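[1] Sequence first, then the predicted structure:
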Amino acid sequence: MSDRPAQGLRERKKAKTRALIQKEALRLFREQGYSATTVEQIAEAAEVAPSTVFRYFAAKEDLVFSDQLPPFAEALSAAPADLSPIRAVRVALREVTAAQTAEELAESVEREKLMFTVPELWAASLANVSGALRSMQEILARRAGRDLSDPEIRNITGAITGVIFAVWFDWTKDSEMDGAAEIDKALAHLEEGLRM
């Protein structure tokens, strides 16, 4: 049984509306391109008013972003304390990926593809990326009992993030790739010292 309180009807309805708007936006971005898609078209597809779209998403760019950091941060924080930073990240990523449906994983890949290929989204995603990097750094520092400013914490966080980004770039070009498995393999290579 979950420790989280059950959502009320209103909150569930809001979450459904938000998810529907985002799903229709991603579909339209895929079909017509990000720049060619208007908020009005997204609203029409989701059967809501444009003002409703803006109630849930402050800007068009926000329709692409999803907040997957909390589940990852929770999983990383909960990983066994005796694991190395890289092994803890691998365990956390496996847990988060295993919890996703095939549809959620496909939407995630689609979002990543948009973020890496649409210049205005790349610029907008920098705040998300730096926030995710900072969050991982904080968790790894806490797990190691180190200060956040410790250069070793910075270095390991940067190495992990760099490996993940390298695979993401390839994954956005090859949708047939098992990106989660490739990220895990790449992190295993990092864990082994990047031996060639």
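    Here it is on my side, so go on. As the structure is a computational prediction, the values presented were derived from the model and not from experiment.
[2] from here on, contacts and neighbour counts on C-alpha atoms
    Fine.
[3] Could you tell me how many residues sit around the residue nearest to A81 when sequence neighbours are not counted?
    Nearest residue to A81 in three dimensions, chain neighbours excluded: R143, at 6.7 Å (Cα to Cα, 6 or more residues apart in numbering). Counted with other Cα atoms under 10 Å, residues neighbouring R143 total 20.
[4] Quick one: the helices in the protein, in order.
    Counting by DSSP state H, the chain has helices at residues 9-32, 39-46, 50-56, 69-78, 85-99, 102-117, 119-144, 151-173, 179-191.
[5] and of those helices, who's closest to L63?
    Among the helices of the chain, helix 9-32 comes nearest to L63, with 5.6 Å by Cα to Cα.
[6] Buried residues in that closest one, which are they?
    Going by neighbour count (16 or more other Cα atoms under 10 Å), the buried part of helix 9-32 is 17-29.
[7] Put this next to the previous one:
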Amino acid sequence: MAAPKQGLRELKKARTRAAIQTEALRLFRERGYESTTVEQVAQAAEVAHTTVFRYFPTKEDLVITDEADPVFFAELRAQPPDLTPIQALRAAMRAVLDAASPDDIAEARERTMLILSVPALRGAAFGNYVETMRTATAILAERAARPPDDVAIRTITGAAFGIMLDLMLRWSEDPSLNLPQTLDEALATLDPTP
């Protein structure tokens, strides 16, 4: 994902964080999630055990945490005010997915498959998904000058996130699925404007 310019210290932190997560995903793939310890992840990433927990407070976070949500929220806030909520969601999702490299997409699919295969990760991912949906709802309500509990905004967001969840499940089963295109087309069905 594209990120703003960073200072040297922030860049080093980002590299350390990425190295930890990359090694964790490699070990989970090779040894299995339950069979891999945080200590093994730390050794593979060549950092202290405490460093892993500084970046990822729980073992589940090694899989669930990514940089997509903050980028998505920023993109959603940046959309022109004349867009409908669905148009704004579509534009924000396109921006996030267009900025993702093929390696980012491959890693996201690997993480999705891991989340779907491990019950503890499914539970943690669901909590993260709900928080992402709540934040998106609040942003869309703010854009429309409506309260966060507005029924129309909540319904639109719920439908959009239902589509996203369905496509994540389909994508985990079919790696040839063009996720950006399919997601955009599916979200377009929710917009009553031509």
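    Done, it's in. Because the structure is predicted, anything quoted here is derived from the model rather than measured.
[8] related to what we said a few turns ago, tabulate the helices of structure 1 in TSV, adding columns for distance to D62 of structure 1.
    Listed next are the helices of structure 1 as TSV, based on distance: least, Cα to Cα, whole Å:
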stretch	distance to D62 of structure 1
helix 9-32	9
helix 39-46	11
helix 50-56	9
helix 69-78	15
helix 85-99	22
helix 102-117	11
helix 119-144	9
helix 151-173	19
helix 179-191	23
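[9] Nearest the middle, which residue of structure 1 would you pick?
    Q68 (4.4 Å; Cα atoms, centre = their mean).
[10] List the contacts of T51 of structure 2.
    Applying Cα atoms under 8 Å, 6 or more residues apart in numbering to T51 of structure 2 gives the contacts A42.
[11] Now for S176 of structure 2, how many residues are close by?
    8.
[12] ok, now the one 5 residues further on?
    Burial measure for Q181 of structure 2: 11 neighbouring residues, criterion other Cα under 10 Å.
[13] Equivalent analysis for E67 of structure 2, please.
    10.
[14] mind listing what L187 of structure 2 touches?
    86, 90, 160, 163.
[15] which residues sit in contact with the third one?
    By Cα under 8 Å, 6+ apart, the residues touching A160 of structure 2 are 86, 187, 190.
[16] Compute the distance between it and N178 of structure 2, please.
    Here A160 of structure 2 is placed at a distance of 18 Å from N178 of structure 2 (Cα to Cα, to the nearest Å).
[17] and if you look at the last one?
    Applying Cα to Cα, one obtains 14 Å for the distance of I163 of structure 2 from N178 of structure 2.
[18] cool, and the first one?
    Look at I86 of structure 2 and N178 of structure 2: by Cα to Cα, they are 20 Å apart.
[19] neighbour count winner among those two?
    Comparing I86 of structure 2 with N178 by neighbour count (other Cα under 10 Å), the higher total belongs to I86, at 22 against 10.
[20] The more buried one touches I156, doesn't it?
    Yes. Counting by Cα atoms under 8 Å, I86 of structure 2 touches I156, with 7.3 Å between them.
[21] Now for I153 of structure 2: which residues touch it?
    85, 137, 140-141.
[22] Next: E182 of structure 1.
    Contacts of E182 of structure 1 by Cα under 8 Å, 6+ apart are V167.
[23] what number of residues lie near the residue nearest to V91 of structure 1 when sequence neighbours are not counted?
    Excluding its sequence neighbours, the residue lying closest to V91 of structure 1 (Cα to Cα, 6+ apart) is A79, at 6.9 Å. A79 of structure 1 is flanked by 20 other residues according to other Cα under 10 Å.
[24] again, but for P70 of structure 2
    If we define neighbours as other Cα under 10 Å, then P70 of structure 2 has 11 of them.
[25] Matching it against structure 1, which residue comes up?
    Superposed on structure 1 with TM-score structural alignment, P70 of structure 2 falls opposite P70.
[26] Same question for L165 of structure 2.
    Match for L165 of structure 2 (TM-score structural alignment): F165.
[27] From A186 of structure 1, how far out is its match?
    10 Å.
[28] Also I164 of structure 1?
    8 Å.
[29] any common contacting residues for those two?
    By Cα under 8 Å, 6+ apart, no residue touches both I164 of structure 1 and A186.
[30] Columns distance to A49 of structure 1 on top of the buried residues of helix 9-32 of structure 1, output as a markdown table?
    Formatted as a markdown table, those follow (distance: Cα to Cα, whole Å):
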| residue | distance to A49 of structure 1 |
| --- | --- |
| T17 | 11 |
| R18 | 13 |
| A19 | 15 |
| L20 | 13 |
| I21 | 11 |
| Q22 | 14 |
| K23 | 16 |
| E24 | 13 |
| A25 | 14 |
| L26 | 17 |
| R27 | 18 |
| L28 | 16 |
| F29 | 18 |
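[31] Give me the common contacts of I86 and I156 of structure 2.
    L190.
[32] In space, what's closest to L179 of structure 2 - neighbours in sequence excluded?
    Spatial nearest neighbour of L179 of structure 2, chain neighbours left out: W171 (7.0 Å); criterion: Cα to Cα, 6+ apart.
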